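Engineer: Fold the stuff below for me.
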Amino acid sequence: MNPSTFFELPAALLVLLFTVAVERLTELWLSWKHARWAKSAGGLEFGRGQFPFMVAAHIGLFAGILTEAGAGHRHFLPYVGGPALCVQVLVHAGRWWCVRSLGPHWNTRVIVIPGMPLIRRGPYRWLRHPNYLLVAVEGITLPLVFNAWMTAVLFTAANAAVLIVRLRTENAALRLAA
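Structural biologist: Below is the predicted model of the structure:
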């Protein structure tokens, strides 16, 4: 994407991506705080080497949307972008529901405190990993707000590869800690 293309992007796209990026940075700060607490409580970290791949996939999501929307001259299509934007609002509300439900146990790493029981409140009453489901839905719908369907497909594939390893690691860590 050449620099002049960036300035041709719709302001609404830039505002949306900036808002989501600020939310992600807030999540990272909260995660860092919670990870410090978990480690001070005897928490053990698993799968540390996987984290950079997850970060790369998520950075790729933002870069892909900017590139595809800019270089591909993609625009908001109300019949796709409208519902995708509505789903985004629900996804982000759901992600914060996950964060609140886990409290200080929530972080972006796989850190478990031996002997600590699993949390079964909020969305965790029904699903073991609701946050990952919400991230997957976000990865499809965020690009579709501005018709960046190639990014939706590529992120979904990259995220699936990361999550296969991540879920195996996390489930094994939770079994060990129980």
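Engineer: C-alpha from now on. contacts and neighbour counts both.
Structural biologist: Fine.
Engineer: by contact count, what packs against the strand or helix carrying Val89?
Structural biologist: Under the criterion of DSSP states H and E, Val89 resides in helix 78-102. With contacts defined as 3 or more C-alpha pairs under 8 Å, 6 or more residues apart in numbering; DSSP states H and E, helix 78-102 has these neighbours: helix 130-144.
Engineer: List the contacts of Leu102.
Structural biologist: The neighbourhood of Leu102, defined by C-alpha atoms under 8 Å, 6 or more residues apart in numbering, consists of 119, 121.
Engineer: switch to 10 Å and redo it
Structural biologist: By C-alpha atoms under 10 Å, 6 or more residues apart in numbering, the residues touching Leu102 are 96, 118-124.
Engineer: Now for the residues you listed: which two are most distant?
Structural biologist: Between any two of those, the greatest separation by C-alpha to C-alpha is 18.4 Å, found for Trp96 and Leu118.
Engineer: contacting residues for the residue nearest the centre of the chain?
Structural biologist: Taking C-alpha atoms, centre = their mean, the centroid of the chain lies closest to Val135, which sits 4.2 Å from it. When the contact criterion is C-alpha under 10 Å, 6+ apart, the partners of Val135 are 58, 91-92, 94-95, 141, 156, 159.
Engineer: Can you give me the buried ones in the helix or strand encompassing Gly70?
Structural biologist: Secondary structure here is read from DSSP H and E; on that basis Gly70 sits in helix 51-71. Of the residues in helix 51-71, those with enough neighbours to count as buried (16 or more other C-alpha atoms under 10 Å) are 54, 57-58, 60-62, 64-70.
Engineer: Now show me the structure for the sequence below, then we'll compare the two:
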Amino acid sequence: MTLNLVILALVTAARAAELLLARRNTIRLIRRGAVEFGAGHYPLVVALHAAWLGGLWLLARDQPIQPIWLVLFALLQVGRVWVLMTLGERWTTRIIVEPARPLIRTGPYRFLAHPNYAVVAGEIAVLPLAFALVCYAAAFSVLNAMILAIRIRAENAALNRPVG
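Structural biologist: Okay, the predicted model is just below:
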């Protein structure tokens, strides 16, 4: 198995595990009275990420690896784990808000309002660049930015709404 396929398999396995964790956390939060916001755009998020990863499986198999971009992608994974650990059971792939529960202001949330989206934006650009897929990185970065504009607006509205 080539290094390219190992990298893609690891990323795919990590994303699958995250989806399982997100589903478990979502169910738990909803059972405790949390509410989902912005569900209408969620299929776009899923479609974008599935297309991005699927396209990498098709295009990156035999591409030369650019080590500096691969190192940067590994550093982004540290950021991803930091976000997941900071949010704990509150981390999901959806916008789920528990009424009257304070926002988390620790970890990366001390520095950025949406650190997870910063990590994801980095990953969407950097992993294709690790495989020398410059146009692919640019195209998916633009598509991701368009979806994030919708998502961040929905999340901010949900988090800043009056409680009660």
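Engineer: Looking at structure 2, name the residue matched to Thr151 of structure 1.
Structural biologist: Structural alignment (TM-score structural alignment) places Thr151 of structure 1 against Tyr136 in structure 2.
Engineer: Could you verify my assumption that its match touches Ala51?
Structural biologist: No - applying C-alpha atoms under 10 Å as the test, Tyr136 of structure 2 and Ala51 come out as separate, 11.2 Å apart.
Engineer: Remind me what the longest helix along structure 2 packs against, helices and strands.
Structural biologist: Across structure 2, the helix with the greatest residue count (assigned by DSSP state H) is helix 3-31. Packing contacts for helix 3-31 of structure 2, counted by 3 or more C-alpha pairs under 10 Å, 6 or more residues apart in numbering; DSSP states H and E, involve strand 35-37, helix 42-59, helix 67-87, strand 95-97, helix 115-130.
Engineer: Read off where the first one ends up in structure 1.
Structural biologist: Counting by TM-score structural alignment, strand 35-37 of structure 2 pairs with residues 44-46 of structure 1.
Engineer: Same check on the fourth one?
Structural biologist: On the basis of TM-score structural alignment, strand 95-97 of structure 2 is assigned to residues 110-112 in structure 1.
Engineer: For the matching stretch, what is the distance to the chain centroid?
Structural biologist: On the basis of C-alpha atoms, centre = their mean, to the nearest Å, the separation between the geometric centre of stretch 110-112 of structure 1 and that of its chain is 17 Å.
Engineer: can you tell me the mean distance of that stretch from structure 2 after alignment?
Structural biologist: Mean deviation of stretch 110-112 of structure 1 relative to structure 2 after superposition (mean C-alpha distance after the TM-score superposition for structure 1): 0.3 Å.
Engineer: what's the answer for stretch 51-59 of structure 1, then?
Structural biologist: With mean C-alpha distance after the TM-score superposition for structure 1, stretch 51-59 of structure 1 averages 1.0 Å from its match.
Engineer: returning to that earlier point: buried set for the helix holding Val89 of structure 1?
Structural biologist: Within helix 78-102 of structure 1, the residues that count as buried by 16+ other C-alpha under 10 Å are 81, 84-85, 87-88, 91-92, 94-95, 97-99, 101-102.
Engineer: Check stretch 8-16 of structure 2 too.
Structural biologist: Neighbour-count burial for stretch 8-16 of structure 2, counted by 16+ other C-alpha under 10 Å, picks out 8, 12.
Engineer: What is the corresponding segment of structure 1 for it?
Structural biologist: Correspondence between stretch 8-16 of structure 2 and structure 1 is established over residues 17-25, with TM-score structural alignment as the criterion.
Engineer: rewinding a little: as a markdown table, the buried residues of helix 51-71 of structure 1 with distance to Arg166 of structure 1 would be great.
Structural biologist: Shown next, in a markdown table, are those (distance: C-alpha to C-alpha, whole Å):
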| residue | distance to Arg166 of structure 1 |
| --- | --- |
| Met54 | 9 |
| Ala57 | 13 |
| His58 | 14 |
| Gly60 | 18 |
| Leu61 | 18 |
| Phe62 | 21 |
| Gly64 | 23 |
| Ile65 | 24 |
| Leu66 | 27 |
| Thr67 | 27 |
| Glu68 | 28 |
| Ala69 | 30 |
| Gly70 | 32 |
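Engineer: between those residues, which is nearest Leu174 of structure 1?
Structural biologist: Met54 (19.6 Å).
Engineer: Was I right to think that closest one contacts Val162?
Structural biologist: Yes - A contact is recorded between Met54 of structure 1 and Val162 when judged using C-alpha under 10 Å, the distance being 6.2 Å.
Engineer: Now do the same contact list for Pro117 of structure 1.
Structural biologist: Contacts of Pro117 of structure 1 (C-alpha under 10 Å, 6+ apart): 174, 177-178.
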